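Trainee: the sequence and its predicted three-dimensional model are supplied below.
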Amino acid sequence: MKELYLECQSGISGDMTVAALLDLGADEGVLRRGLASLSVDGYALRISRVKKQGIEAADFDVILEEGEHPHGHVHHVERHIHGQAHSYEAPHGEDVHPHEAAHGHEDHSYEAPHGENIHPYEAAHGHEDHSHGESHSHGEDRLFADGGHHHSHGEEGVHVHAGHEHGHTHPHSHVHRGLADILAIIEGGDLSCRAKALAAKIFHIVAQAESKAHGMPVEEVHFHEVGAVDSIVDIVGAAICLDNLDIGRVWCSPLCEGTGTVRCAHGIMPVPAPATANILAEHHIPVRLTDTEGERVTPTGAAIVAAVTDHFGAPAYMRVKKVGLGAGKRDYPAANLLRAYLIESGEEDAYHDEVEVITTDLDDMTGEQMGYAMERLFAAGAKDVHYTPVFMKKNRPGYCLTVLCAPELHEECIREIFKNTSAIGVRHVLQKRTKMKRDLQDVETKLGNITIKRCEYGEISKETVEYESAKKLADAKNIPLDEVFRVAKSEPLA
């Protein structure tokens, strides 16, 4: 399997991710066939080449009905949550109300009673069979499929008729899909098991973030039929491309988010949007706020990062095989691009990595308590644990506890420290590490089988006897441990 590094200097969204993966070499035919197998219609795909600040990149766009609109990145989709207002995701970096994006004027504006957050569709209609001022049936709208007229529900599927008289019958089939419905669509598609599982995982992350934002169970979060198309295409599309590229390990830079506010159907919200903020917090995603106006990290983009990332930050060393660029929809002073690197572990990776170093000083724990804390930290996955005698303030004797762990395990190790020691604070820093390449081998001696650790760094090599192996042999033979080490060192270890 290959490794992927996502460089998110311009943020990340669903369509930017798909575009970058296509530019990286994902098979467009596989993507189109996979998406076509889903029981979702009302859209067409446009995959093209664009330039951002003179840099060419891939562009992935979902065109809903007849609206040739810039891709709207599910904010998340249009959310219909039992009468509550739902938010809207404008094209990447554009802070636009869905109604404004669809019409560009105020003809159909709607103002909720002061202090009330009301779903604009419900507020305008309040029912399914509603009237306007002209005969205009929408009951059979299916994009590019039925040969009839293709009515756009705005750039995010928001079709708000308010502020005018309703004088005619206007049947609508605004079905709202719940998470279970969307998961069933994914399961019914002609996709690999891996792509299905990843798409479902991403949707779960989005739904959980939305349920927290709106204070209701995940099962009650619903997605508007037309608005959900963007999210399904982006999320399933990203899963198909990652699977097609055979990505097994993902690195991701800290995300860069904009500043200011974003206008949603339920009002003006600060950036990042509530769902995005929930995903960042729940999954401990590092983020750097920039002074760029607008939203640069969308809920879908954050959910993709949360679902696929194994390590945050760039690898200490990487051999770049290919670079893919995915374009965002808005122009900034700097090129609005997601850069994806297809990388391969080289020989250098065996010698270099990064470790989290966690330290804390303790002056009120016994040796037995320190020993137990050490055991728990090793059980949590720490690479090494040691404590050093120190003299603290007021000349109190104590210990400096030091823990080395993989970056992705630092939170778990910190929890174990707080749980099993008297510490009320820790210091932690990510450090680069140079190490010898290690390999364990079983060798036969006159005493029996012993495990040897062979280490090398270029032309330098070392061999050591693994303690646990030597201890096991000493116990089995009922001989001193030193005898096992002496025999192991005296015999050639071929």
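Mentor: Good, I have the coordinates.
Trainee: C-alpha only now, for contacts and for neighbours.
Mentor: Noted.
Trainee: so how far is stretch 435-454 from its chain's centroid?
Mentor: 40 Å (Cα atoms, centre = their mean, to the nearest Å).
Trainee: what's the host helix or strand of I186 in contact with?
Mentor: Assigned by DSSP states H and E, I186 falls within helix 179-188. Residues outside helix 179-188 that contact it (Cα atoms under 8 Å, 6 or more residues apart in numbering): 38-40, 196, 199-200, 203-204, 207, 218-219, 221-223, 232, 236.
Trainee: mind giving me the ChimeraX select for those, buried ones only?
Mentor: To isolate the buried ones among the contacts of helix 179-188 in ChimeraX, judged by 16 or more other Cα atoms under 10 Å, type:
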select :38,40,196,199,200,203,204,207,218,221,222,223,232,236
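Trainee: hmm, back to that, which strands or helices does the helix or strand following the helix holding I186 pack on?
Mentor: Where DSSP H and E defines the elements, the next helix or strand beyond helix 179-188 is helix 193-214. Judged by 3 or more Cα pairs under 8 Å, 6 or more residues apart in numbering; DSSP states H and E, helix 193-214 is in contact with helix 179-188, helix 227-244, helix 274-282, helix 299-308.
Trainee: let's bring in a second model and compare:
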Amino acid sequence: MKTLFFDCSSGISGNMTLGALLELVGDEIWFLEQIEKLSIWGYQIDISKRESHGISGTFVDVRIASEDDALQSSGDCHVHMHRNLQDIEQLIRNSSLELDVKDLAIEIFRKVAVAEAKVHGKPIEQVHFHEVGAMDSIIDIVGTAILIRKLNPDRICASVLNEGHGFIDCQHGRMAVPVPATVEILANAGVPFRQVDVETEMITPTGAAIIATLAEEFGNVPAMKLKGVGYGVGSREIGYANALKVYVGESISNGDSNDEIYVIETNIDDATGEELGYTMERLLEAGAKDAFYTPIFMKKNRPAYQLTVLCEQKKIQELQEIIFCETTTIGVRYYPVKRTELMREMVEMQLPEEYAGERIRCKKVTTPGGETFLYPEYEDMREVAKKTGKPIKEIRNLVH
């Protein structure tokens, strides 16, 4: 299982995330070409190597054009621009980026939007963000989504986040660290953090939203065969190496994984098919690992459906609220279960010339006995089928 682990002992920000992931992807030109699909102007991305207390890493600086067209470095500061969530979602939706990149970026933005709305006491539609609307945050968040799709991990984990103390100056004046938006994001997602003796901000709202969206669990580095590490250097002086460290590797498992997930269940006998379908869409968009319906008979022999949702513990509350909002049920049950997962890794397969020489990603699964099987990714097969006009079943049969 391909795993990413974010070591946030130096905190996390948007540009630190970009730097660390860029070191793992290793293709800056490709990355800049992908960012151009946003079709926005007025910025310049500078990617360079920088050292922090003896640790060399990648520093990403998004320089923004001011009113006099002079480029100014945004760094880790809170830059103000008047954009609301609808503006940003439209910008992303209208781009030529991949659909899953768009969805992930919008999910991250929405976490910041909800937090900003709560802090300012306004409906989400009326909030003009003091950070999320800034050009650098758009690049940071969309860029993160692009790089995560490229890495395509099966699992993302993180350490407990370290945050500093003291005060920082931002658009709304001087604020205590952690700033209110960061606190709301971490609280809403149940992300653990602790304060350390560093007198500055270490977790920006953008960084908080990124890790709150990506990470499935928080703790120590899981057992894995390490394949690489990326360092994303920040701009602040914290007294030690200010670098986000991201590991990539294969989780060590011989088919005896003890991962724990939760099952949410409820029985529904008076909802329409449209309502049930929409409920499932919302649950999956909100981060459920799986959701499905099973036909059942309830008391008095009434035909009904049992809704089953698989999720992480931190998602239980959010998913329950969706179920209560979208269905007619008046109660749910949930409980933890253990699951066993086979070892897996993502590999690429080159297709023959008659399929335009395309490459598709496949999950390579290994059984405890050492047998391996390849399972092609549906999205990749669909794209090849569209480009070549070949049946998708024919493309699947090429995988061996």
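Mentor: Right, received. Where do you want to start? Since we're looking at a predicted model, the values are computed, not measured.
Trainee: report the TM-score for the pair.
Mentor: Put the two chains on top of each other and the TM-score (TM-score structural alignment, normalised by the length of structure 2) is 0.64; 295 aligned residues with a Cα RMSD of 4.0 Å.
Trainee: most centrally placed residue in structure 2?
Mentor: The residue lying closest to the centre of structure 2 (Cα atoms, centre = their mean) is L214, at 3.3 Å.
Trainee: structure 1: which residue goes with that one?
Mentor: Using TM-score structural alignment, the partner of L214 of structure 2 in structure 1 is V308.
Trainee: now do L161 of structure 2
Mentor: Under TM-score structural alignment, L161 of structure 2 pairs with L255 in structure 1.
Trainee: its match is in contact with G11, isn't it?
Mentor: Yes - checked against Cα atoms under 8 Å, the pair L255 of structure 1 and G11 is within contact range at 5.7 Å.
Trainee: common neighbours of the two, please.
Mentor: V297.
Trainee: the helices and strands packed on helix 193-214 of structure 1: which one's closest to D331 of structure 1?
Mentor: Evaluated over those, closeness to D331 of structure 1 peaks at helix 299-308, with 18.1 Å, by Cα to Cα.
Trainee: other SSEs contacting the closest one?
Mentor: helix 14-24, helix 193-214, helix 227-244, strand 247-252, helix 274-282.
Trainee: show me what the helix or strand following the fourth one is packed against.
Mentor: The one in question is strand 247-252 of structure 1. Going down the chain from strand 247-252 of structure 1, the next helix or strand is strand 255-259, by DSSP H and E. Under the contact definition 3+ Cα pairs under 8 Å, 6+ apart, strand 255-259 of structure 1 sits against strand 287-293.
Trainee: give me the angle between the strand it packs on and strand 255-259.
Mentor: 40 degrees (axes from the mean of the first three to the mean of the last three Cα atoms, to 10 degrees).
Trainee: now do strand 287-293 of structure 1: which range of structure 2 does it align onto?
Mentor: Using TM-score structural alignment, strand 287-293 of structure 1 pairs with 193-199 in structure 2.
Trainee: quick one: residues in contact with the matching stretch.
Mentor: V160, L161, N162, E163, G164, H165, G166, F167, L186, I238, G239.
Trainee: mind redoing it with 10 Å?
Mentor: 8-11, 159-168, 177-178, 183, 186-187, 202-203, 218, 237-240 (Cα atoms under 10 Å, 6 or more residues apart in numbering).
Trainee: also stretch 180-192 of structure 2?
Mentor: Against stretch 180-192 of structure 2 from outside (Cα under 10 Å, 6+ apart): 111-120, 131, 158-162, 177-178, 193, 203-213, 215-219, 313-315, 317-318.
Trainee: can you select the buried ones among these for me in ChimeraX?
Mentor: To isolate the buried members of these in ChimeraX, using 16+ other Cα under 10 Å:
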select :111,112,113,114,115,116,117,118,131,158,159,160,161,162,177,178,193,203,204,205,206,207,208,209,210,211,212,213,215,216,217,218,313,314,315
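Trainee: please verify my assumption that S74 of structure 2 contacts I139.
Mentor: No - between S74 of structure 2 and I139 there is no contact under Cα atoms under 10 Å: 11.5 Å.
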